[in-house]
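Engineer: I would like to see how this sequence folds:
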Amino acid sequence: MRALKLIAALFVVLGLVACGGDPKFRTYNGPEVTKVVVYKDARKMQLFHHGKILKTYDMAMGFAPEGHKQFEGDGKTPEGLYYIDRRNPRSRFHLSIGISYPNKADIAYAKARGKEPGGEIFIHGRSGYNGGNKGDWTWGCIAVTDREMEEIYSMVRDGTPIHIYR
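Structural biologist: Predicted coordinates:
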């Protein structure tokens, strides 16, 4: 009888562990992130609650860091005001949240020059990056560590403004 109770308890524990979910999805119960600010020259990203800095992260970005993203494949990270507009829990770079680039002005600028503006700009982790470059290496995205991305993914909501400065 005692052996049956031990086996039953073991199955209950294993069942609870199996239901624990993916550890990369964290919860956040702190102050609302009201804006994200990126300083390209300093390679810093900050999360704000109104005027208060909640977190600061070191980051990597597009492999051609100077200037505003204008065309597909230029390796630049956009500059200006955008919004977090989507989430990708199955990103090849761990987790990612989308930035609303290109906006109408970006599209018009590229089209007037007979080019495509590009897109698919995200804040993401580093899993899946196998290159040797420890500096800027993305095609225009903003990259942080996987652990930091888990935190950012839990804190930043769709619709949050992101200001990207040179």
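Engineer: going forward, measure contacts between C-alpha atoms and count neighbours the same way
Structural biologist: Fine.
Engineer: in the chain, which spans are helices?
Structural biologist: Listed in chain order, the helices of the chain (DSSP state H) span 2-18, 104-112, 146-155.
Engineer: please give me the structure for this one as well, since I'd like to look at both together:
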Amino acid sequence: MPARKTLMILVKMLFLLLTAAPVFAMQGHIPLPEGIRADTILVEKAARLLTLYRDGQRIKSYRISLGGKPVGPKVRQGDMRTPEGRYRISLRNEQSRFHRALRISYPNTHDLRRAQNLGVSPGSDIMIHGLGERFAWLGRHHYLADWTEGCIAVTDEEIEEIWRLVPDGAGVLILP
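Structural biologist: All right, here's what the predicted structure looks like:
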């Protein structure tokens, strides 16, 4: 085999390993100790990453999809943006069309004030949810496209795990 062709194959393999390794590490099923519960959810929009914490210690991370226009904070209803700020898990929807959903307490007082000053509705119903039947075909590669209306999406299997690990009232910090 010519040296150039061998080199190209090695470069491609290295690229695949480097880009896939973090995904496999996060997507792989690692059993968690029984009864462990998260007290904080950190969402890093730019990294497309949701991480669960307990007493400041990382429990597990998940790749996420965001609203269709993910840069910047949510300002108004229909802007396709995912909010930024401090929130809480305020409600559970077991019958969500996106499999299961945990409602985030958006809008907070800062969001309400900003929307009022602009004379717009801030919107509501921002959730962490699964893919549901309509987007199930995306599978574990769902994070490669931002497709929600402002919510945070994970796979159905991941929302099942998050559902078990995150109690109502847990803190949610969404960073740019």
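Engineer: sorry, back to before: can you say which of the helices of the first structure is nearest to residue 94 of the first structure?
Structural biologist: Distance to residue 94 of the first structure, taken as C-alpha to C-alpha, is lowest for helix 146-155 among the helices of the first structure, at 6.3 Å.
Engineer: May I have the residues that are in contact with the most centrally placed residue in the second structure?
Structural biologist: Centre of the second structure computed as the mean C-alpha position; nearest residue by C-alpha atoms, centre = their mean is residue 64, 3.5 Å away. Under the criterion of C-alpha atoms under 8 Å, 6 or more residues apart in numbering, the neighbours of residue 64 of the second structure are 48-50, 142-143, 152-154.
Engineer: Let's see that with 7 Å instead.
Structural biologist: 48-50, 143, 152-154 (C-alpha atoms under 7 Å, 6 or more residues apart in numbering).
Engineer: any idea what residue 171 of the second structure aligns with in the first structure?
Structural biologist: Under the alignment (TM-score structural alignment), residue 171 of the second structure pairs with residue 161 in the first structure.
Engineer: Need the nearest residue in space to its match, chain neighbours excluded.
Structural biologist: Spatial nearest neighbour of residue 161 of the first structure, chain neighbours left out: residue 83 (4.3 Å); criterion: C-alpha to C-alpha, 6 or more residues apart in numbering.
Engineer: corresponding residue for that neighbour in the second structure?
Structural biologist: Mapped onto the second structure by TM-score structural alignment, residue 83 of the first structure lines up with residue 88.
Engineer: Count the neighbours of its match for me.
Structural biologist: 21 (other C-alpha atoms under 10 Å).
Engineer: what angle sits between the longest strand along the first structure and helix 146-155?
Structural biologist: Counting by DSSP state E, the longest strand found in the first structure is strand 80-88. Angle of strand 80-88 of the first structure versus helix 146-155, following axes from the mean of the first three to the mean of the last three C-alpha atoms, to 10 degrees, is 100 degrees.
Engineer: which helices and strands sit right next to strand 80-88 of the first structure?
Structural biologist: Packed against strand 80-88 of the first structure, as judged by 3 or more C-alpha pairs under 7 Å, 6 or more residues apart in numbering; DSSP states H and E, are the following elements: strand 96-99, strand 161-165.
Engineer: okay, those strands in CSV with distance to residue 53 of the first structure next?
Structural biologist: Formatted as CSV, those follow (distance: least, C-alpha to C-alpha, whole Å):
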stretch, distance to residue 53 of the first structure
strand 96-99, 20
strand 161-165, 14
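Engineer: Please identify the most buried of the ones you listed.
Structural biologist: Stretch with highest mean neighbour count among those: strand 96-99 (a mean of 24; mean count of other C-alpha atoms under 10 Å).
Engineer: which bit of the second structure covers that one?
Structural biologist: Counting by TM-score structural alignment, strand 96-99 of the first structure corresponds to residues 101-104.
Engineer: Pull the number of nearby residues for the aligned partner of residue 79 of the second structure in the first structure.
Structural biologist: Per TM-score structural alignment, the equivalent position to residue 79 of the second structure in the first structure is residue 74. Burial of residue 74 of the first structure is recorded as 17 neighbouring residues (other C-alpha under 10 Å).
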